[in-house]
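Colleague: I would like to see how this sequence folds:
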Amino acid sequence: MDLFGKTCLHSFIEYIQIEKNYSEYTIQYYQEDIEHLFLFMNEQNLHSLKDVEYFDARLYLTQLFEKEYSRATLARKISSLRSFYKFLMREQIVDDNPFALLSQPKKHLRVPKFFYEEEMEKLFDVCSGTSEIDQRNKALLEILYATGIRVSECANITLKDIDLDFDTILVKGKGRKERIVIFGSFANEALKTYINESRQRLMNKAHDHPYLFVNYRGTPITVRGIRHILNTMIEKAALTGKMHPHMLRHTFATHLLNNGADLRTVQELLGHANLSSTQVYTHVTKEHLRKTYLSHHPRA
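Modeller: Purely as a prediction, here's the structure:
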């Protein structure tokens, strides 16, 4: 791609990073999807973003189908390119959006993976020690399970965001949206122990900062650091498979619904803009009911 195309991509990345406040992973996917389009343009001798027409967009989608990408990946790529060209139109760089009329393939419904309650107990057992790291890990696990917040939201919690008297945390979510999440007595106790004892010992004057969770050096913990901590926990708990950080968010939602919470409340607690994002968990609970029935009904 020529220098002009690279400049357009750079401007778009700045736009979704600064104005849209997208996560680093979302930005990475957008960049990869647009760079993939650039490769296609080179193959088709399309020298400018203005040269791409609806016919080219259809051909590009056909090639993606032939390469047997999943429906979810196809839908994401189309969405990325549609947003990119919408931005180019806003900036008056192009006149039309060749991806606007492409129909997105319907996604297969993927039922979220979650932990059963007895599995959660095993995870809590592995961080029940009294060391600074154990107390930090327990507070981290309690908060993720008690609130269902995203790992990126957890990494950004500061001390002033927490109200231990009312058991609430002010969370900064996607698109700079703020919401209040609630936690219970177990998380409250773990937080108090961690903040008053372990965090102070892990911190030092050279690393003074307001962030709640810190690593062994006293610096703010990262999303990658949280993922490493959780995977270490699952290994120690001898649970099969690897833990994706989002599994605790899925577990939070699933356990609430299994115990009678209504969908709208769970939607608000998760910070979902649309109810459809939350409804996927109803399939989890139905599967749970089905398995329970088959396991316990005498004539199942």
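Colleague: C-alpha only now, for contacts and for neighbours.
Modeller: Will do.
Colleague: list the buried residues of the helix of greatest length in the chain.
Modeller: Longest among the helix segments of the chain by residue count, using DSSP state H, is helix 275-296. Residues Thr278, Val280, Tyr281, Thr282, Val284, Thr285 are the ones in helix 275-296 that count as buried (16 or more other Cα atoms under 10 Å).
Colleague: need the max-distance pair from these.
Modeller: In the buried residues of helix 275-296, the most distant members under the criterion Cα to Cα are Thr278 and Thr285, with 12.0 Å between them.
Colleague: turn the buried residues of helix 275-296 into JSON lines, columns for distance to Asp208.
Modeller: Rendered in JSON lines, the data for the buried residues of helix 275-296 read as follows (distance: Cα to Cα, whole Å):
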{"residue": "Thr278", "distance to Asp208": "38"}
{"residue": "Val280", "distance to Asp208": "41"}
{"residue": "Tyr281", "distance to Asp208": "40"}
{"residue": "Thr282", "distance to Asp208": "44"}
{"residue": "Val284", "distance to Asp208": "43"}
{"residue": "Thr285", "distance to Asp208": "44"}
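Colleague: of all these, which comes closest to Gln104?
Modeller: When the buried residues of helix 275-296 are ranked by distance to Gln104 (Cα to Cα), Val280 comes first, at 19.2 Å.
Colleague: touching, the closest one and His108? I think so.
Modeller: No. With contact defined as Cα atoms under 8 Å, Val280 and His108 do not form a contacting pair (11.4 Å).
Colleague: strands along the protein, start to end?
Modeller: 162-163, 168-172, 178-182 (DSSP state E).
Colleague: distance of Arg217 relative to Thr193?
Modeller: Arg217 is 19 Å from Thr193, where distance means Cα to Cα, to the nearest Å.
Colleague: next: Gly260.
Modeller: Using Cα to Cα, Gly260 is found at 31 Å from Thr193.
Colleague: structure for this one too, so we can compare:
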Amino acid sequence: MLISSFLTYLQNEKRYSPHTIQSYKTDLIQFKDFLQANFELEVTVVQTQHVRSFIVDLLDHKISENAIGRKISTLRSFYKHLLREKEVKVNPMLLIKAPKVPKRLPVFIEEVKMDSLLDNAENFEDGFSGQRDKMVLELLFGTGVRLAELLQVKENDIDFYEGTIKVLGKRNKERIIPLHGELIKQLKAYLALKSIENFNNKSTTLIVTNTGASAYPKLIYRIVNRYLTLISTQDKKSPHVLRHSFASSLLNRGADLNAIKELLGHASLAATQVYTHNSVERLKSIYKQAHPKA
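Modeller: A predicted model of the protein is given here:
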């Protein structure tokens, strides 16, 4: 009951996405099951040592530091909520520290490789599915939108007169992203092709399946993985890699970090600053190759 009430709070008050709420639910049920199996305790009588036992159990099961950090963050939010609601008197999370997570640089595809993929018409079939696939890649790389944001874009979210696209980001925050001229032309051509397809139920969602239904996450993952395999041997080939590629390309071309932050829809500049590390590594590589004393 307490978990359900907390999840409702996240949905109605915090306006978290369904995906985020599902993650919270999974973490909390796992914690509740652990308490029952090992201590026969309810979540309202938990003490710090019980949380530490939970973390040790996760480590024993080889759960990654990132995943453990997320679960600890979930529990912190949960017990802060219970404290406000007077369901607990003491917050058992106060002395809990998350394990240190090694910093990882964002994985991205070099701009020249993306150009070679997108500029070669032979990589894409002439029919609707091929042009839809190209549109997915162009939008992810050309705007830096998240997967969830791309799936929600409607046809009328595109303003051809202003040359912009409206997306709904995390916590239902809207933002406007400019579109470059070539992408605008490609969008018009894609929409014209979509309009003449004989779909039984024509969706107003911008990206659709071969039958005209709204696209879904696995479809986008398959599209991205399929085409990035043509130009990259790296293991990670996800929609988020193209978001990283968008940000890295802008930074390498001298874009202001605050502007990149707004385009990506980051809540704080700290989330955007991770891309500067890639830029520094690139400068080091150029220096080593070009400087006579390097």
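Colleague: TM-score for the pair, please.
Modeller: The TM-score (TM-score structural alignment, normalised by the length of the second structure) is 0.90; 291 aligned residues with a Cα RMSD of 2.1 Å.
Colleague: and the longest helix of the first structure, which stretch of the second structure?
Modeller: Per the alignment by TM-score structural alignment, helix 275-296 of the first structure matches residues 269-290 in the second structure.
Colleague: list the contacts of the matching stretch.
Modeller: Under the contact criterion Cα atoms under 8 Å, 6 or more residues apart in numbering, stretch 269-290 of the second structure has outside partners 105-106, 244, 247-248, 251-252, 257-258, 260-261, 266, 294.
Colleague: out of those residues, which is nearest to Leu168 of the second structure?
Modeller: Each of those was scored against Leu168 of the second structure by Cα to Cα, and His266 proved nearest at 12.5 Å.
Colleague: all helices of the stretch 151-300 of the first structure, in order?
Modeller: Counting by DSSP state H, counting those that start in this stretch, one finds helices in the stretch 151-300 of the first structure at the ranges 151-155, 185-193, 199-202, 223-236, 246-258, 263-270, 275-296.
Colleague: contacts only, for Glu40 of the second structure.
Modeller: Glu40 of the second structure is in contact with no residue at all, counting by Cα under 8 Å, 6+ apart.
Colleague: just Ala213 of the second structure next, same as before
Modeller: With contact set as Cα under 8 Å, 6+ apart, Ala213 of the second structure has these partners: Asn201, Lys202, Ser203.
Colleague: what do you get if the cut-off is 6 Å, keeping everything else the same?
Modeller: Ala213 of the second structure makes contacts with Ser203, as judged by Cα atoms under 6 Å, 6 or more residues apart in numbering.
Colleague: please apply the same query to Gln135 of the first structure.
Modeller: For Gln135 of the first structure, the contact set (Cα under 6 Å, 6+ apart) comprises Tyr194.
Colleague: against Lys188 of the second structure, how distant is the aligned residue in the second structure for it?
Modeller: Across the two structures, Gln135 of the first structure finds its equivalent in Gln131 of the second structure, going by TM-score structural alignment. Relative to Lys188 of the second structure, Gln131 of the second structure is positioned 12 Å away (Cα to Cα).
Colleague: what's around Leu239 of the first structure, how many residues?
Modeller: 14 (other Cα atoms under 10 Å).
Colleague: which residue is the nearest non-sequential neighbour of Thr48 of the second structure?
Modeller: Closest residue to Thr48 of the second structure in three dimensions, ignoring its sequence neighbours and counting by Cα to Cα, 6 or more residues apart in numbering: Pro92, at 4.6 Å.
Colleague: one step back: now restrict the contacts of stretch 269-290 of the second structure to buried residues only.
Modeller: Buried by 16+ other Cα under 10 Å: Pro106, His244, Ala247, Ser248, Leu251, Asn252, Leu257, Ile260, Lys261, out of those.
Colleague: got those residues as JSON lines, with distance to Met135 of the second structure columns?
Modeller: Conversion of these to JSON lines gives the following (distance: Cα to Cα, whole Å):
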{"residue": "Pro106", "distance to Met135 of the second structure": "23"}
{"residue": "His244", "distance to Met135 of the second structure": "18"}
{"residue": "Ala247", "distance to Met135 of the second structure": "19"}
{"residue": "Ser248", "distance to Met135 of the second structure": "20"}
{"residue": "Leu251", "distance to Met135 of the second structure": "23"}
{"residue": "Asn252", "distance to Met135 of the second structure": "24"}
{"residue": "Leu257", "distance to Met135 of the second structure": "27"}
{"residue": "Ile260", "distance to Met135 of the second structure": "22"}
{"residue": "Lys261", "distance to Met135 of the second structure": "24"}
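Colleague: closest to Asn123 of the second structure out of those residues?
Modeller: Comparing these against Asn123 of the second structure with Cα to Cα places His244 closest, at 22.3 Å.
Colleague: settle it for me: which of Gly260 and Thr193 of the first structure has more neighbours?
Modeller: Comparing Gly260 of the first structure with Thr193 by other Cα under 10 Å, the one with more neighbours is Thr193, at 18 against 8.
Colleague: what number of residues lie near the alignment partner in the second structure of Leu9 of the first structure?
Modeller: Aligned counterpart of Leu9 of the first structure in the second structure: Ile3 (TM-score structural alignment). A total of 16 residues lie near Ile3 of the second structure under the criterion other Cα under 10 Å.
Colleague: again with Thr251 of the first structure
Modeller: When neighbours are defined as other Cα under 10 Å, Thr251 of the first structure has 24 of them.
Colleague: next, the contact list for it, please.
Modeller: By Cα under 6 Å, 6+ apart, the contact set of Thr251 of the first structure is Phe114, Phe115.
Colleague: aligned partner of it in the second structure?
Modeller: Alignment note: Thr251 of the first structure maps to Ser245 in the second structure; criterion TM-score structural alignment.
Colleague: how close does its match sit to Ile176 of the second structure?
Modeller: 19 Å.
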